[in-house]
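Undergrad: Sharing a model that was predicted from the sequence below.
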Amino acid sequence: MPQPIDVGSILGGRYKVTGRILASAEDDVILDGLDQVLNRPVSILVAAPENSANLTQSSREIATGERPSSVSILDLGSEAGVTYLIAARTTPADLLDLVVPTDAQDVYQEPFFTDTLGTEIFGSARDQAPSSGAYVYEDNSPLTPGHPSSALPASKHTPTAAVPATPPVSSGAFDDTDSKVTLWNDDDYDDAVPDTARRSGTFSSAARGALASYEDSNNAEDRFEDEDDSNAPRTGGRWLTGIIVGVLVVGALIFAASHIGTLFNASPVADGGNTSSSASQAATEAQPATATPSSAPVVAPVIKGLTDITAYAPGAQHYNDIFMPRLKDAIDGNKGTYWPTVEFTDDAFAHVTTSIDLAVELAQESTVSSVTINQIAGSGGQFNILTNSKPSLEGAVKIGSGSFTAPDFTLKVAAGVKAQYVIINFTQLPKLQPFATYPYGLKIAEISIQ
């Protein structure tokens, strides 16, 4: 009969059925699945109702080790009256084996005690059943049950009733004709062992000699170790040498740091000539300079106005015209106000222009030493800074470039740069965060020139 679990079902709130593999003749179904917690593929076996008990039993036997299987079981549950098994990805044949019950007769069991295996190892067949009584020697020594000895005559091994936890004491030595085992008393030891032989707690002369040689070798090894320790190189001198060298290096660095400024500030000596002659020549040349100014006076820049000189593509809409009245906010000296552009979909101005250009007009031609741009919420982008005698990119001279990595950007200009106009040429828009509609644009809070 068809199973209620099909593709798209969720088992145990975790395993999603993603495909159907096959169905057996008994309506056991193999499915593909996905563990949505660990994001790994699994195999799913849905047992037919009549095989649910077999599947549960097989799973328990595999978990306890009673049944060998290559299936790695992950979960076992019940859904809509049927039992399902979740396993690591495996073959359908291995899964279908789990709905087949284990035949208990196939499991080998020992017929009785295993302590009679020795008789089989040493050539005799294993006893069919354990012996009902114990076998003892005539000297009352117990023999392991189920192990009647076949090496001695039967007259010496007759079954008797069980004896007490305290056997009777033997009455002296046996005669050699009766038994090969003879018990000795203390007098027998005295008669058999000469006085010169080893007694209890003593060693023979050969053993004592070997022990003495062993002790001598150990003493020699200890002596050699002591000699090695005395001959080992001393590391204390190396440490002392290293400390001295380190102090000298630190002293040399301090000396170099204190004198390197003097080396760079000293006047250069041309062609290895005499320093005194060069100094006198410089003093001679400096005398008429008092009458004539050495350079033109420095004029501090004063911002007069700001103009948007962006050149748009033919037919393109001038989006920034709507913010033209706010252009003055970029030079009013207040960082709380700003001039924005419209927001663009990309950093290339949505292809309506190739750049956005702002021309800062100075009151007169001035000496420019630095240009600072304060912006809001932008990161990245690219821009060039140029100077010109007119508000145009034509004929302008580039004095630097940059990108926004912080709210403020300052360009230090080389000495001697003079200009009537400072032009900021934005060639790539920074990314805004946050933004209203599109993520690219400009928010210029202040432009200042020193």
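TA: Arrived safely.
Undergrad: okay, CA-based contacts and neighbour counts for the rest of this
TA: OK.
Undergrad: so what's Ile73 up against?
TA: Residues in contact with Ile73 (Cα atoms under 8 Å, 6 or more residues apart in numbering) are 59, 85-88.
Undergrad: I'd assumed Asp94 was in a strand, is it?
TA: No - counting by DSSP: H, G, I helix; E, B strand; the rest coil, Asp94 falls outside a strand, being helix.
Undergrad: if I look at it, how far off is Asp75?
TA: Distance, Asp94 to Asp75, by Cα to Cα, to the nearest Å: 16 Å.
Undergrad: For my notes, confirm Asp357 occurs in a strand.
TA: Yes - assessed by three-state DSSP, Asp357 belongs to a strand.
Undergrad: What count of nearby residues applies to it?
TA: 22 (other Cα atoms under 10 Å).
Undergrad: now do Ile356
TA: 21.
Undergrad: In this model Asn384 seems to touch it, though I could be wrong.
TA: No - Ile356 is beyond contact range of Asn384, at 10.7 Å (criterion: Cα atoms under 8 Å).
Undergrad: Name the residues contacting each of these two.
TA: By Cα under 8 Å, 6+ apart, the residues touching both Ile356 and Asn384 are 425-427.
Undergrad: which ones among those residues are found in strands?
TA: 425-427 (DSSP state E).
Undergrad: any chance of those residues in JSON lines, with distance to Glu225 too?
TA: Putting these into JSON lines (distance: Cα to Cα, whole Å) gives the following:
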{"residue": "Asn425", "distance to Glu225": "81"}
{"residue": "Phe426", "distance to Glu225": "80"}
{"residue": "Thr427", "distance to Glu225": "79"}
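Undergrad: Format these as a markdown table; extra columns: neighbour count.
TA: Shown next, in a markdown table, are these (neighbours: other Cα atoms under 10 Å):
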| residue | neighbour count |
| --- | --- |
| Asn425 | 21 |
| Phe426 | 22 |
| Thr427 | 18 |
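Undergrad: another one to put next to it:
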Amino acid sequence: MFDTLSDRLGKALEGVRGSGNLTEDQVKKVTREIRLALLEADVNYAVVKEFVGNVRERATGSEVSKALSPGQQIVKIVNEELANLMGGTSSKLSFASRPPTVVMLAGLNGHGKTTTAGKLALFARKQGKTPYLVACDTYRPAAIEQLQQIGRELGVPVYAEGTEPSPEEIAERGVKAARDGGYDFVIVDTAGRQVVDQNLMDEIKRVRGAVRPHSVLLVLDVVTGQNAVEIAEVFKEYVDYDGMVLTKLDGDARGGAALSVVSVTERPIKFASEGEKMSEFDYFYPDRMAGRILGMGDVLTLIEKAEGQMDQQEAEAQSKKLMAGKFDFEDFLKQMQMIKKMGPLSSLLGMIPGLSKQLQGANLSDLDDKALGRVEAMITSMTVQERRNPKLLQNPSRARRIARGSGSTQQDVQKLVKQFGQMQKMMKQMGKGGGGMPKRMPRVPFR
């Protein structure tokens, strides 16, 4: 989402990163470029004005760090101000002292509210809660069916009464059913509209009054740009929600909504939703997002994603095999499947400090999720014996059979086997400490 903004800010800061002396003219030039970059990203004008003013004031003031050069100092200031713009620190969801915790979702149609209900349910279960979903969209039967389908996939119960009763009656009875059933985390999915109208606001107020939720979250699709900010302002006036959920953060929007909405509404972004998988949902961390925008990566989130998919004992065993150069295609397949569970590969690459900059202008076709799928197809077309003993794959007839089974060419299979062998040798060399990294790194076998 922030690729264009990241590029523009990177170029604006490039000239001062290694600067030993920072002049007033340099500060003016940098802040002018930052201003243009933010406006181009569709950030609210008033927000941009305040942001640039803060950066300029701090950069020309008495704020000095002996550990940083003046050039590094302004990069640090921009990073901190970006984080402040998005809320400064993460705002976690609080839970009721007496269960169940009731969370009500509000928002317009098409912003991902029902999907968010499912993602939040899975997130709550990972926190040790027992989630329960309540379908209160009496205007769209399809929304009720969608929530029930999500509930079946996740193994989470869904309370629904169809479209005849009023939303507030359904909500009240749904929360009671959850309490009676011993569930401690209830998510109430309310109805939306195509546009904001008085009937919608009145209905949400009635539902809120009936269930007295512990938290109200506004679901916003950031792809809608400044419209999302305007929607957030109107909902705040009538509903006074506690925080926001930003959806489609993996989209190709300019990102202005994510950078504007906190300053405009004075409400925190609680959660970030990326991708279509139910697991692609987490707390929003302003400082981490600021680091990603400035090309500094987000190692903490990357580690958390990896830990969430990895058994510690298995990880240690895999690491030993890897460094001994003894890992085979079965091990490699496990690692690829773990990576796929962590989210889109393009998103993971953006979390590695400096990598996005290094890959600028490069052909990333070897590093996309479809490429991982092609490799997975080739490996799953191998026999168990072949996966455990890759040397068998030097036989052309085996390569031809695997190519037919995976929809690839014999050359693709042979290339994969060759590159995999190079990886084994490299890791074995590193594990023994024999000479460090090779002069020529083998290509990672992504296709």
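TA: Structure's in. What do you need? No experiment lies behind these values; they were computed from the predicted model shown.
Undergrad: How alike are these chains, TM-score-wise?
TA: Once superposed, chain against chain, the TM-score is 0.16 (TM-score structural alignment, normalised by the length of the second structure); 114 aligned residues with a Cα RMSD of 6.7 Å.
Undergrad: out of the contacts of Ile73 of the first structure, which is most surrounded?
TA: Most surrounded of those: other Cα under 10 Å gives Ile86, at 26 neighbours.
Undergrad: other SSEs contacting the longest helix seen in the first structure?
TA: Using DSSP state H, we find that the single longest helix of the first structure is helix 236-265. Helices and strands touching helix 236-265 of the first structure, as assessed by 3 or more Cα pairs under 8 Å, 6 or more residues apart in numbering; DSSP states H and E, are absent.
Undergrad: and after that helix, which helix or strand comes next?
TA: helix 275-286 (DSSP states H and E).
Undergrad: tell me the contacts of Ala23 of the first structure?
TA: Ala23 of the first structure neighbours (Cα under 8 Å, 6+ apart): 29-30.
Undergrad: That one and Lys418 of the first structure: what is the separation?
TA: Distance from Ala23 of the first structure to Lys418 of the first structure, by Cα to Cα: 88 Å.
Undergrad: and if you look at Asp308 of the first structure?
TA: From Asp308 of the first structure to Lys418 of the first structure the distance is 22 Å (Cα to Cα).
Undergrad: Closest to Ile10 of the first structure out of the shared contacts of Ile356 and Asn384 of the first structure?
TA: Taking Cα to Cα as the measure, Ile10 of the first structure lies nearest Thr427 of these, at 54.3 Å.
Undergrad: Next, count neighbours for Asp35 of the first structure.
TA: 19.
Undergrad: Now it: closest residue in space that isn't a chain neighbour?
TA: Computed as Cα to Cα, 6 or more residues apart in numbering, the closest residue to Asp35 of the first structure that is not its neighbour in sequence is Tyr15, at 4.8 Å.
Undergrad: Surely the one you found touches Leu34?
TA: Yes - contact criterion Cα under 8 Å: Tyr15 of the first structure and Leu34 qualify, at 5.5 Å.
Undergrad: neighbour-wise, which of the two wins?
TA: A count of neighbours by other Cα under 10 Å puts Tyr15 above the other of Tyr15 of the first structure and Leu34, at 25 against 21.
Undergrad: Can you tell me how far Leu76 of the first structure is from Ser58 of the first structure?
TA: 11 Å.
Undergrad: Between those two, point out the one with more neighbours.
TA: Shown here are Leu76 of the first structure and Ser58; by other Cα under 10 Å, Ser58 has more neighbours (22 against 16).
Undergrad: which SS class is the more buried one?
TA: helix.
Undergrad: Figure out the length between the terminal residues of stretch 317-332 of the second structure.
TA: Length of stretch 317-332 of the second structure, first residue to last, Cα to Cα: 13 Å.
Undergrad: Same question for stretch 30-40 of the first structure.
TA: The first residue of stretch 30-40 of the first structure is 17 Å away from its last residue (Cα to Cα).
Undergrad: repeat for stretch 189-202 of the second structure
TA: 16 Å.
Undergrad: Please point out which parts of stretch 46-63 of the second structure sit buried.
TA: Residues of stretch 46-63 of the second structure classed as buried: 47-48, 51-52, 55-56, 58-59 (neighbour count, 16 or more other Cα atoms under 10 Å).
Undergrad: In helices, which of the residues you listed appear?
TA: Using DSSP H, 47-48, 51-52, 55-56, 58-59 are the members of these that sit in helices.
Undergrad: Noted, bye for now.
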